[in-house]
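Asker: No sequence on hand, only this structure:
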């Protein structure tokens, strides 16, 4: 059984990665079979905190989805804009326009389109690596491409890859350095986890985020 430990904080700058890296180092030096995950995919630095890269042993391109519109079919009903929870579709001069920076590719717009004018396509969003640090600790880390979204989905994929790697090698402890805040990547980091360590500092913002 793999024990997952998530280190999180309601805001940045509380020392979350400092605690994650030291916790990982403590387990490793005391003979535990450990794997670390850097789930702060917008600004990953756990690998640096653990001594840098000695060897990369795995790489995978991470893909997300966006939607496009076939304007030859579109009847300008506006239903797609009404149902998009991310406000990625707006109506301009009677036509729906997609903001690709906001589109998460969930596809609700495709389901409600009465003429099937909306379709999905895959786009590369980032990269996933497994690296061995100079200290000898295996680390699974992801890195979103500049300006890309889908960080929550990337963290889900990181955890899937990490579990498979850990099971294949008999590793039974995973320390997850979550992203700061309370957004989608943090939720993806803590789902199903039994042990959550919340790092706070004596400030109203930090205490509110922890709550």
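Answerer: That came through fine. Worth saying up front: this structure is predicted, and the values here are computed from it rather than measured.

Asker: contacts, neighbours, all on C-alpha from now
Answerer: Noted.

Asker: What segments of this protein are helices?
Answerer: Under the criterion DSSP state H, the chain contains helices at 16-29, 46-49, 79-83, 108-112, 151-169, 184-190, 204-210.

Asker: Please list all residues in contact with residue 58.
Answerer: Contacts were defined as C-alpha atoms under 8 Å, 6 or more residues apart in numbering; by that measure residue 58 touches 128, 129, 130, 131.

Asker: In CSV, list these along with distance to residue 145 and neighbour count.
Answerer: Below are the contacts of residue 58 laid out as CSV (distance: C-alpha to C-alpha, whole Å; neighbours: other C-alpha atoms under 10 Å):
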residue, distance to residue 145, neighbour count
128, 11, 21
129, 13, 18
130, 17, 24
131, 19, 21
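
Asker: Pasting the second one now:
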């Protein structure tokens, strides 16, 4: 089984649009949307959700108001200012702000009344869906929730399981942008990475960082410059620098307003009569990953 991870050094380069088109062209792949902080592959592929699973990670403190005496020990010890006081008919009582709570457990350990519970935190959910391009595993991380890297690992693991179960030999991963924990969780163990960038100063800078990350994990990397014709000189410079660090220049995609029309129609670019669809098909063929 092969796993192609599509990432970008920054957001807004067209990574998800490329992923959606690859999903159409692959015909028999399993899809994984690992951009769990801002998932949007579903906007194009319109998945029919058939499974939902809670994602729990870490813990959060919950004060039982009936048992709290308002002594203020937890208030004094919390270094994250997550504990607040409020007035009740029985007097002052403490409560925990779940957004501010870091789940360190200090308040639980030192509460003289043992009035604080410490349950697992519900951080989001992950789903298994059917799309017109095949099965897709995707997720949604809660607001201010933690462990996006662990959720990414869960999504990838489930996508691989489905691929093995259904005899599909390719997993296409829409990874998150940047070089943080979710990106590392998306990359590790992958067969190949495609980095989608744009011909701008920030695109050039962030591409260099993400290629360094891929090299650190020993993953073969290819790059694609999207909207290359907006700045041909910068495109040439980016491609030259990519070759210098051992990356493969897999292709270019022209600027095309039809991409917006495809998104409005909830379709991949290669599903409409778009000039840049030819570029994406050539890019896909060049990667040699047809199922």
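Answerer: Now that the structure is in, tell me what you want to look at. The shown structure was predicted, so the numbers you read here are calculated from the model rather than taken from an experiment.

Asker: After superposition, what is the TM-score?
Answerer: Counting by TM-score structural alignment, normalised by the length of structure 1, the TM-score of this superposition works out to 0.73. Behind it: 187 aligned residues with a C-alpha RMSD of 3.1 Å.

Asker: re the thing from before, for the contacts of residue 58 of structure 1, which ones persist in structure 2?
Answerer: Here is what carries over to structure 2 from the contacts of residue 58 of structure 1, by both residues aligned by TM-score structural alignment, their matches' C-alpha atoms under 8 Å: 129, 130, 131.

Asker: what does the last one align to in structure 2?
Answerer: Structural alignment places residue 131 of structure 1 opposite residue 129 in structure 2 (criterion: TM-score structural alignment).

Asker: Could you measure from the residue lying closest to its match once chain neighbours are set aside over to residue 42 of structure 2?
Answerer: The spatially closest residue to residue 129 of structure 2, leaving aside those adjacent along the chain, is residue 49, at 4.2 Å (C-alpha to C-alpha, 6 or more residues apart in numbering). Computed with C-alpha to C-alpha, to the nearest Å, the distance linking residue 49 of structure 2 and residue 42 of structure 2 is 10 Å.

Asker: one step back: among the helices of structure 1, show me which one is buried the most.
Answerer: For those, ranked by mean neighbour count under the definition mean count of other C-alpha atoms under 10 Å, the leader is helix 184-190 at a mean of 21.

Asker: can you redo the helices of structure 1 as CSV with distance to residue 120 of structure 1?
Answerer: Written out in CSV, the entries for the helices of structure 1 read as follows (distance: least, C-alpha to C-alpha, whole Å):
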stretch, distance to residue 120 of structure 1
helix 16-29, 36
helix 46-49, 34
helix 79-83, 13
helix 108-112, 8
helix 151-169, 16
helix 184-190, 22
helix 204-210, 35
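
Asker: Any idea which of those helices gets closest to residue 3 of structure 1?
Answerer: helix 151-169 (10.3 Å; C-alpha to C-alpha).

Asker: Kindly name the residues of structure 2 that line up with the closest one.
Answerer: Using TM-score structural alignment, the residues of structure 2 aligned to helix 151-169 of structure 1 are 148-166.

Asker: rewinding a little: from the contacts of residue 58 of structure 1, which two are the most distant?
Answerer: 128 and 131 (9.9 Å).

Asker: what sits against the residue opposite residue 56 of structure 2 in structure 1 once aligned?
Answerer: Residue correspondence, TM-score structural alignment: residue 56 of structure 2 in this structure matches residue 63 in structure 1. By C-alpha under 8 Å, 6+ apart, the contact list for residue 63 of structure 1 reads 122, 123, 124, 125, 126.

Asker: Go ahead and confirm the fourth one touches residue 64.
Answerer: Right, residue 125 of structure 1. Yes - with contact defined as C-alpha atoms under 8 Å, residue 125 of structure 1 reaches residue 64; the gap is 5.9 Å.

Asker: Mutual contacts of those two, please.
Answerer: Taking C-alpha under 8 Å, 6+ apart as the contact rule, residue 125 of structure 1 and residue 64 both touch residue 150.

Asker: okay, which residue is most central for structure 2?
Answerer: For structure 2, the residue lying nearest the average C-alpha position, counting by C-alpha atoms, centre = their mean, turns out to be residue 35 (1.6 Å).

Asker: And that residue, how close does it get to residue 96 of structure 2?
Answerer: Remark: distance between residue 35 of structure 2 and residue 96 of structure 2 (C-alpha to C-alpha) = 29 Å.

Asker: My guess is residue 10 of structure 2 contacts residue 180. True?
Answerer: No - Residue 10 of structure 2 is not in contact with residue 180 according to C-alpha under 8 Å; the separation is 11.2 Å.

Asker: What's the local residue count around residue 91 of structure 1?
Answerer: Residues lying near residue 91 of structure 1 (other C-alpha atoms under 10 Å) number 15.

Asker: List the single closest residue to it in space, sequence neighbours excluded.
Answerer: The spatially closest residue to residue 91 of structure 1, leaving aside those adjacent along the chain, is residue 97, at 6.0 Å (C-alpha to C-alpha, 6+ apart).

Asker: Looks like the one you found contacts residue 80 (just checking).
Answerer: No - between residue 97 of structure 1 and residue 80 there is no contact, the gap being 9.9 Å when judged by C-alpha under 8 Å.

Asker: which residues do those two both contact?
Answerer: Taking C-alpha under 8 Å, 6+ apart as the contact definition, residue 97 of structure 1 and residue 80 share the neighbouring residues residue 89.
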